[in-house]
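Peer 1: Predicted structure and sequence below. I'll ask about it afterward.
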Amino acid sequence: MVEEVWQVMNIFSSKSRASATVGVQPVGSAASSTMVGSSRTDLLESSLGGYTSVPPPVLLANGNGVAAPHADLDKVAILDAGSQFGKVIDRRVRELNVYTEMLPLETPLAVLLERGFKAIIISGGPASVFAEDALVYDPALFQSPIPVLGLCYGFQLMNTAYGGMVGKTARRNDGQTKIEVDQNSLLFKKMDTIQEVLLSHGDSVTIVPNNLTVIAKYNDLVVGIANVEQKKYGVQFHPEVDLTVNGMQIFRNFLFEIAGLRANFLMANREQECLNYIRSHVKSKTVLLLASGGVDSTVCAALLRKVCSPDQLIILHIDNGFMRKNESLQVVESLKKIGLKVIHRDFSDRFRYARRRRPEEEDGADYVSVVSPTLMETVDPEEKRKIIGDTFMEVANVVLKEDLKLELNDVLLCQGTLRPDLIESSSKMASQHSEAIKTHHNDTNFVRQLRARGLVIEPLTDFHKDEVRRLGLDLGLPAELVNRHPFPGPGLAVRVICANEPYKAKDYDRTVILLRIICSFSSPTWHLSVLHENVRNTLTLEEVDFLKRATKEYVIAGHVLPIRSVGVQGDGRSFKHVAALSTDSRPIPWPVLSRLAEIIPRICQSISRVAYAFGPVVKHEIEFITETTLVPFHVVSKIQDVDAIAQKVLWDSGSYLSVAQMPVILIPVVFDEDTVDPAFPGRKHSVVLRPFISNDFMTGIAALPGKHIPEEVILKMVTEIQKVGGISRVLYDLTCKPPGTTEWE
């Protein structure tokens, strides 16, 4: 039924886009009674005809709840515009005991009224409201009596719907920022004037119409608007994420003070819901679980054990050759200790020589080999992820056929897929409009084909990492398993930045100069520079004052590295340069470096990640790279060695639980060589430490030495890693998420 409804919606959306008009009609205009971007006739037929006779598709959302006895639920519709944080909105509202459903942005008001929704939240998204292919929506939403809260894209949509303007400005915002709010606004009731929030956007509101009131500002930038009489509110930031400190209070104010809803939806036992889900799908079938040893697959195994008989359950651990040092054996032993029988197979060689596989046709044809580089020769991070993801399925099939005399079609594949995995992979299970940030190994095209054939069960797709950990403890799993740091399915293969040539963006030379200006802002060298004036004009007064003081007190060098790293900005994927900061100042001025890491990506549009390079100040630009692929016994063994050192120091120091995760990355960068023969570039690599603090891994901050983790722990890691052969320098990633993702690729 869900697939049939989606087909109706897809036809509806394609009709709408086929007759799209440029621009957004303001509320009250002649066109505002029809769906923006659609012909009025088509939309009336759609909304008043067969469309409303079938409930619109509900995006996979949290179903773990029950109504209070005899309660008539107050319901909130979350209209999805493609946000990376759409499911987090759903989670936050349900945590306040209000029922939610996630629906496509294009859902007509008539449907929402018929379904009895009493409030609407419009999510953020990667699109632009003024683009020619802007998302379809019903402007009648803003004329209705239903209270509306627009977040980011929803905020900009609301401003344009009322007749305002949205456009590009000189700077973008990506990170935790202090804003000023109007305490007299109901949306900010019981909140201080200054609030820390997450801003992540490229477009900005440039003109606010007379029928809206400004209720929040970031210096001269409008980040909050309202039409109090019509109960319409919008904010440019993300109240749903942890980086917005008082986001839950904003939701309380909207739901209870503004919309007048009742908290009559009670969260039920999520363990029981998962068991019911598994029981209803598995029945008498055989289940295959690919166990990595991480918390997600281990929790799945514990759930399956409660439902399945021993002869129904196959737990398979595959060593892909990119595990941590000696980790596969440790994983198998840890799973055996909790009573799980595990099949362990080493397919390292198979993975190294695996090639990309694609379906011949779009309708789900069998996979066939195509001519492509082997994994060892591949440098593109997305290609690496897809090769590894599909190879997992292939070798699992080998084990089934050769060892167990089964076919992949004969079993149900169980995966510990979490909500962030689906969102970052741009799965339609999570959103119809989100952009792919990176492909997860549990959401490749091959896996999606198996899902379409009903051969995949994923009991945790509604969970975030912190929720899975709580569930694991409820299931009686040992704390050391539950609190294990996340480790990507492709393993260390995606913690080696591969490259066969230096990367330089189109505006590389300009970016180099901008970075120098920021790092030496007070230098008289720049005072007559037009670029210096441009930078100054895009900074706040507080940021100007900070840069003047910091660059007078410290000599800090900034260098643009000729490599790329993945990030997430404005709910979309970025693939940009990394900036390296260095200084001779001791002690290392971590707060200053951290603040620079916030400012630099806002000003330098080709940089999305900033790291500090340990050692003396870097004097020369880095022009060349070490050509790097996943060559066995060289690059892979090097990353295994440095990762083992860093993880051991972290564990031995008692700091393991101080951070949520600590990726260790090998990058093809050599410092301190002013001249390198391009025919014989240096063979060294550098190492990046990425201690990261997060609850749900949708957003987070870099752990700051001396604040979140003892500096001496980090310095010991650096000292020990530098003893490994072929290491140029060690760096420390200072970037929040956004703009930088947890992983580097």
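Peer 2: Structure received.

Peer 1: From now on I want contacts and neighbour counts done on CA atoms only, so please keep to that.
Peer 2: Will do.

Peer 1: part of a strand, is H344?
Peer 2: Yes - assessed with DSSP: H, G, I helix; E, B strand; the rest coil, H344 lies in a strand.

Peer 1: neighbours of it, just the number please.
Peer 2: 17 (other C-alpha atoms under 10 Å).

Peer 1: Would you agree it is in contact with L316?
Peer 2: Yes - counting by C-alpha atoms under 8 Å, H344 does reach L316; the two are 6.0 Å apart.

Peer 1: Next, the buried residues of stretch 349-360.
Peer 2: By neighbour count on 16 or more other C-alpha atoms under 10 Å, the buried set for stretch 349-360 is 350-352, 354-359.

Peer 1: Which residues does it contact?
Peer 2: Outside stretch 349-360, the residues that touch it by C-alpha atoms under 8 Å, 6 or more residues apart in numbering are 320-321, 365-376, 383, 386-388, 390-391, 630.

Peer 1: re earlier: find residues that contact each of H344 and L316.
Peer 2: Common contacts of H344 and L316 (C-alpha under 8 Å, 6+ apart): none found.

Peer 1: on that earlier part again, farthest-separated two in the buried residues of stretch 349-360?
Peer 2: R352 and P359 (21.1 Å; C-alpha to C-alpha).

Peer 1: if you skip the residues just before and after it, what's nearest to V214?
Peer 2: I225 (4.5 Å; C-alpha to C-alpha, 6 or more residues apart in numbering).

Peer 1: three-state assignment of the one you found?
Peer 2: Assignment for I225 (three-state DSSP): strand.

Peer 1: Could you report the distance from it to R115?
Peer 2: Per C-alpha to C-alpha, to the nearest Å, I225 is found 28 Å from R115.

Peer 1: between those two, which one's more packed in?
Peer 2: Applying other C-alpha under 10 Å to I225 and R115 shows that I225 carries more neighbours, namely 28 against 14.

Peer 1: Start from the N-terminal end of the stretch 601-745 of the chain and give the strands.
Peer 2: 607-613, 664-667, 685-689, 692-693, 701-702, 727-733 (DSSP state E, counting those that start in this stretch).

Peer 1: let's bring in a second one:
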Amino acid sequence: MAKSFVKQGLAKQQEVLLTHGDTIDKIAKGFTQAATSGKLIAAISNEKKRLYGVQFHPEVDLTESGKQIFKNFLYHICGFPGNFTMQNREEACKAEIQRIVGTNKVLALVSGGVDSTVCAALLRKALKDHQVVAVHIDNGFMRKDESESVKASLERIGLDLKVVDASLTFYNATTTILLDKDQPNPTPCLTSTLNTTIHPEEKRQIIGDTFIKVADQICKELNLNPLETVLAQGTLRPDLIESASSLVSGNAETIKTHHNDTVLVRQLRSEGRVVEPLKDFHKDEVRQLGRDIGLPDELVERHPFPARNYQNFTNVNQYFLCVLILTRSRIGNPGDLSEEPYIEKDFGETNILLKILADYANADKRRHALMERVQNLTTDEEKELLTEMTSRQKITGTLLPIKTVGVQGDCRTYSYCAALSSEAQQIPWDDLYAMGKIIPKICHNVNRVVYIFGPPIRDSPRDVTATFLTPNVLSTLKQADHLARKTLMDSGLYNKLSQMPIILVPLHFDRDPIMHHPSCQRSVAIRTFMTNDFMTGVPALPGKDIPEKVVYQMVNEIASVPGISRVMYDLTGKPPGTTEWDESCDLQPALRLIHSSPQ
């Protein structure tokens, strides 16, 4: 770090998140180099004009001194006094609610998660009791006993909650999407029903639009005048950023559609019929606000289900189970029910690269043709680390024929998932975690890395198990998620993690390829996630962040569920992986399936 606003209170060398591929070779006149990353210019400054620029992301947790950088800029350069408090923000939220709602009534779809609960609590503080109508919608894709738990917990804080069972409505729901969106006159297309839909983005749009339709029906049943009723959502800043909402950016690419930011929601916003008091908040700020207004820890610290993004509109403060189920591996045109595995032309080469990295110490001696690529894309420190790791124990690397969602360079990516396995009795978690960071750097078409428990994978599947949102599939996922969460809660570590999606993956391992046994089982991935704001984050490292015995107990419990082939542990940070997998594999919450055909 050079002498500039990135100097005060900072170490000379520190970790930052630098994800973009664009760089500058020459600094503009009057500017000086303020920081570097290797040979790359990471920050510039013009002290005379008080202009500064950074190439990395100071706003995320993965930049270890990001808050200090902002303090230096805001307080020492801009001269802000720093007297704006959470109390100020609470009052601003209540003022916005009163301005938008006025004398109308407000319909709050409450999931039971922290965002929708804090939103509902703010509504109660800002408005009169008769103005707030709180509803919890059971969409049929909730966790095991989720709706009953939500109702009980919210009634304990005095929230009069109406529970609506709309499971059949969601199960058979469809919506209209636009094809060729980049064309002047995009073609409207009716989706398949939700229980047979494969594409994750279509699932999200169906869910979001169906919530709006169900909300309208609830208004009618409760005799609420639509023209005198406002919809309340617990939308957060990251939801708008990831769905490329015009409220936050005119240029961002959609990383993931949130069902609280669909086309219908945007239309309602334009009509002034949506109130979103938390839209400028991040998750950690919402939790603090919840504490400040008196909500109990059991609600404030609740994990998103499955992900923080689906809360509000949905009465689920989570990703519905239907998003946690990888329903298929290949993404095609709307209505395309392809059951093929995701194996493109680059599959074979990528699989070889994985094997080289997993056996780097010996591969370096054999000098495979692809070794030069590995050498060119790794630093000296990474080469040394790979040699040490692969000399200590034998690690097997294999590419899985599924597609998962990631975020790389501010763009959404649909890429392969790499799997590692080992014969080691003591799993080398530190080495596996390091491999999980190196592999996506070398294999740009990989955005997620998992460890597969059990014997090393000899023959990776080349097909997938047909998987739709049918009752037996949902039951399998609900039970696996229930057992994993119960283990976590019984261990007293629930608040240690920010989220723990459990993903159902349509892969059946341990079949002899010569015998041609059909793929009929599925596997489960445990996605631990630690973050403050959900913009970036890291997996919990067994033996460090979470006891190994707890992880092994989860694995054993999940493996006991009928129809489960193998259990995996997600080693990926965000970026390059998203919180959730969602087929595309995701993208963000607690339960997920990869589909193919009715089972």
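Peer 2: Nice, I can see it. In this text the structure is predicted, and so the values were computed from the model without any measurement.

Peer 1: Need the TM-score from the superposition.
Peer 2: TM-score for the superposed chains, counting by TM-score structural alignment, normalised by the length of the second structure: 0.88, backed by 555 aligned residues with a C-alpha RMSD of 2.3 Å.

Peer 1: quick one, helices of the stretch 451-599 of the second structure?
Peer 2: 471-490, 548-559 (DSSP state H, counting those that start in this stretch).

Peer 1: so can I have a markdown table of those helices showing mean neighbour count?
Peer 2: Below are the helices of the stretch 451-599 of the second structure laid out as a markdown table (neighbours: other C-alpha atoms under 10 Å):
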| stretch | mean neighbour count |
| --- | --- |
| helix 471-490 | 19 |
| helix 548-559 | 18 |
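
Peer 1: and of the strands of the stretch 601-745 of the first structure, who's closest to R91 of the first structure?
Peer 2: That would be strand 692-693 among the strands of the stretch 601-745 of the first structure, by C-alpha to C-alpha, at 19.9 Å.

Peer 1: what comes into contact with that closest one?
Peer 2: Strand 692-693 of the first structure is contacted by residues 658-662, 700-703, 742 when judged by C-alpha under 8 Å, 6+ apart.

Peer 1: State the span of the second structure onto which that strand is aligned.
Peer 2: Strand 692-693 of the first structure corresponds to residues 529-530 of the second structure when matched by TM-score structural alignment.

Peer 1: corresponding residues in the second structure for stretch 418-428 of the first structure?
Peer 2: With TM-score structural alignment as the criterion, stretch 418-428 of the first structure aligns to 236-246.

Peer 1: now what about the matching stretch, what contacts it?
Peer 2: 115, 247-258, 260-261, 278-283, 309, 534-535.

Peer 1: how about the helices in the stretch 351-500 of the first structure?
Peer 2: Along the stretch 351-500 of the first structure, the segments classed as helices by DSSP H, counting those that start in this stretch run 381-404, 419-424, 445-452, 465-474, 479-482.

Peer 1: Straight-line length of stretch 180-200 of the first structure, end to end?
Peer 2: For stretch 180-200 of the first structure, the end-to-end distance is 17 Å (C-alpha to C-alpha).

Peer 1: Counting neighbours, which bits of that stretch end up buried?
Peer 2: In stretch 180-200 of the first structure, residues buried by neighbour count (16+ other C-alpha under 10 Å) are 180-183, 185-189, 191, 195-200.

Peer 1: Name the SS class of K118 of the first structure, please.
Peer 2: Counting by three-state DSSP, the backbone at K118 of the first structure sits in strand.

Peer 1: What's the local residue count around it?
Peer 2: Neighbour count for K118 of the first structure, taken as other C-alpha under 10 Å: 20.

Peer 1: Relative to K285 of the first structure, how far out is it?
Peer 2: Separation of K118 of the first structure from K285 of the first structure (C-alpha to C-alpha): 42 Å.

Peer 1: and Y52 of the second structure, that one's in a strand?
Peer 2: Yes - looking at Y52 of the second structure with three-state DSSP, it is inside a strand.

Peer 1: G492 of the second structure maps to what in the first structure?
Peer 2: Taking TM-score structural alignment for the superposition, G492 of the second structure sits opposite G654 in the first structure.

Peer 1: just K94 of the second structure next, same as before
Peer 2: By TM-score structural alignment, K94 of the second structure lines up with L275.

Peer 1: What angle do helix 465-474 and the helix or strand harbouring that match make with each other?
Peer 2: Secondary structure assignment for L275 of the first structure, by DSSP states H and E: helix 270-282. Interaxial angle of helix 270-282 of the first structure relative to helix 465-474 (axes from the mean of the first three to the mean of the last three C-alpha atoms, to 10 degrees): 90 degrees.

Peer 1: which secondary structure elements does helix 270-282 of the first structure contact?
Peer 2: Contact analysis of helix 270-282 of the first structure by 3 or more C-alpha pairs under 8 Å, 6 or more residues apart in numbering; DSSP states H and E lists helix 295-307 as its packing neighbours.

Peer 1: against the second structure, where does the helix it packs on fall?
Peer 2: Mapping helix 295-307 of the first structure onto the second structure (TM-score structural alignment) gives residues 114-126.

Peer 1: Mind reading off the mean deviation between the matching stretch and the first structure?
Peer 2: On superposition with the first structure, the mean distance recorded for stretch 114-126 of the second structure (mean C-alpha distance after the TM-score superposition for the first structure) is 1.4 Å.

Peer 1: contact partners of that stretch?
Peer 2: With contact meaning C-alpha under 8 Å, 6+ apart, stretch 114-126 of the second structure is reached by 93-95, 97-98, 108-111, 132, 134, 232-236, 276-278, 283, 286-287, 289-290, 293, 295, 299-302, 304, 311-312, 317.

Peer 1: For it, list every residue counted as buried.
Peer 2: Using 16+ other C-alpha under 10 Å as the test for burial, stretch 114-126 of the second structure gives 114-124, 126.

Peer 1: Can I get the residues you listed in JSON lines including distance to S391 of the second structure?
Peer 2: What follows is these, written out as JSON lines (distance: C-alpha to C-alpha, whole Å):
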{"residue": "V114", "distance to S391 of the second structure": "46"}
{"residue": "D115", "distance to S391 of the second structure": "47"}
{"residue": "S116", "distance to S391 of the second structure": "50"}
{"residue": "T117", "distance to S391 of the second structure": "51"}
{"residue": "V118", "distance to S391 of the second structure": "51"}
{"residue": "C119", "distance to S391 of the second structure": "53"}
{"residue": "A120", "distance to S391 of the second structure": "56"}
{"residue": "A121", "distance to S391 of the second structure": "56"}
{"residue": "L122", "distance to S391 of the second structure": "57"}
{"residue": "L123", "distance to S391 of the second structure": "59"}
{"residue": "R124", "distance to S391 of the second structure": "61"}
{"residue": "A126", "distance to S391 of the second structure": "63"}
